[in-house]
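[1] output the structure for:
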Amino acid sequence: MPNIHTVFVYGTLRQGQPNRCVMEPHLVRELGEGQIRGAMYDLGPFPAVTLEEDGVVAGEWVMVKDKGLARLDRLESYPSFYDRAIVSDTANGLRGWVYCMARRKVDGYERVESGDWVAYQANRLVARR
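    Below you'll find the predicted structure:
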């Protein structure tokens, strides 16, 4: 029987985002929206979160099988690009993995003050029109 992993997703893995399909074949359950403590940065086509700063990051909690976590590890180039850490939700007490970066890796990138990648992307599209 495969292990089940709880993961907090905050960027291109959220519902309606382009990389959601990577984990969907191994998705066990969607646990709903949530928030973690951290700061989000715009790396261009995708965000990164650092846990070394105060702020709130919006996202979703999911449960995936071992193969789902392995696919996420490949997508996120873990451990060479992103790290993985255990975090707790600030509102509902859920706990699980999140892909994050050391603060030094996001130096020079714009901080997403809202901490919500989906809203930030939508605002960028509106601003370009």
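
[2] use CA for all of it now, contacts and neighbours both
    Will do.

[3] chain center to the lengthiest helix in the chain: distance?
    Scanning the chain for the helix with the most residues, using DSSP state H, yields helix 117-128. The chain centre lies 17 Å from the centre of helix 117-128; the measure is C-alpha atoms, centre = their mean, to the nearest Å.

[4] let's see this one next to it:
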Amino acid sequence: MYLVFCYGTLRSGESNHAVIKEATLIESFSWTNGQLYDTRDGYPALIQNEDATVYGEVYEVDDQLLEKINLLEGYQEGRDYNLYEQVMQIIESNRGSYEAITYMMRKPEKRFMEIPDGDWVTYRNRKG
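    Next up is the predicted model:
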């Protein structure tokens, strides 16, 4: 079993949540270091940044669900360039901390827009 930090379209109520609907929700409110961006393609990107915070959910997934997430995130182990890379990241919550797989992009593209509050759901709902 694996812990995965979901900060974008995999979150509850979001467009790709069906991919992990059978996963076990461990934390519905959690956060980690990073800067969140709107890719302008309907999903966010998390970029490494120790001075910013990104909010999301933590799920426990099995091998099959992790493979589905990898496909969605454009990640393949050993490939030179993935859309996202798997990074083990410390995730905080009101009940403690976890080490979880987090999907990160290496750097933002010029067209990306910074999401200042680090919360994809709040940003998307505000955007309408």
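
[5] just the strands in structure 2 please.
    2-6, 24-33, 35-38, 44-47, 53-61, 85-93, 96-104, 113-115 (DSSP state E).

[6] can these go into a markdown table with extra columns for mean neighbour count?
    Output for the strands of structure 2, formatted as a markdown table (neighbours: other C-alpha atoms under 10 Å):
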| stretch | mean neighbour count |
| --- | --- |
| strand 2-6 | 22 |
| strand 24-33 | 18 |
| strand 35-38 | 24 |
| strand 44-47 | 24 |
| strand 53-61 | 22 |
| strand 85-93 | 18 |
| strand 96-104 | 19 |
| strand 113-115 | 16 |
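
[7] out of those, which comes closest to G74 of structure 2?
    strand 85-93 (8.6 Å; C-alpha to C-alpha).

[8] touching the closest one from outside, list them.
    Contacts with strand 85-93 of structure 2, where a contact means C-alpha atoms under 8 Å, 6 or more residues apart in numbering, come from 5, 27, 29-32, 75, 97-106.

[9] if we go to 6 Å?
    S30, W31, T32, S97, Y98, E99, A100, I101, T102, Y103, M104 (C-alpha atoms under 6 Å, 6 or more residues apart in numbering).
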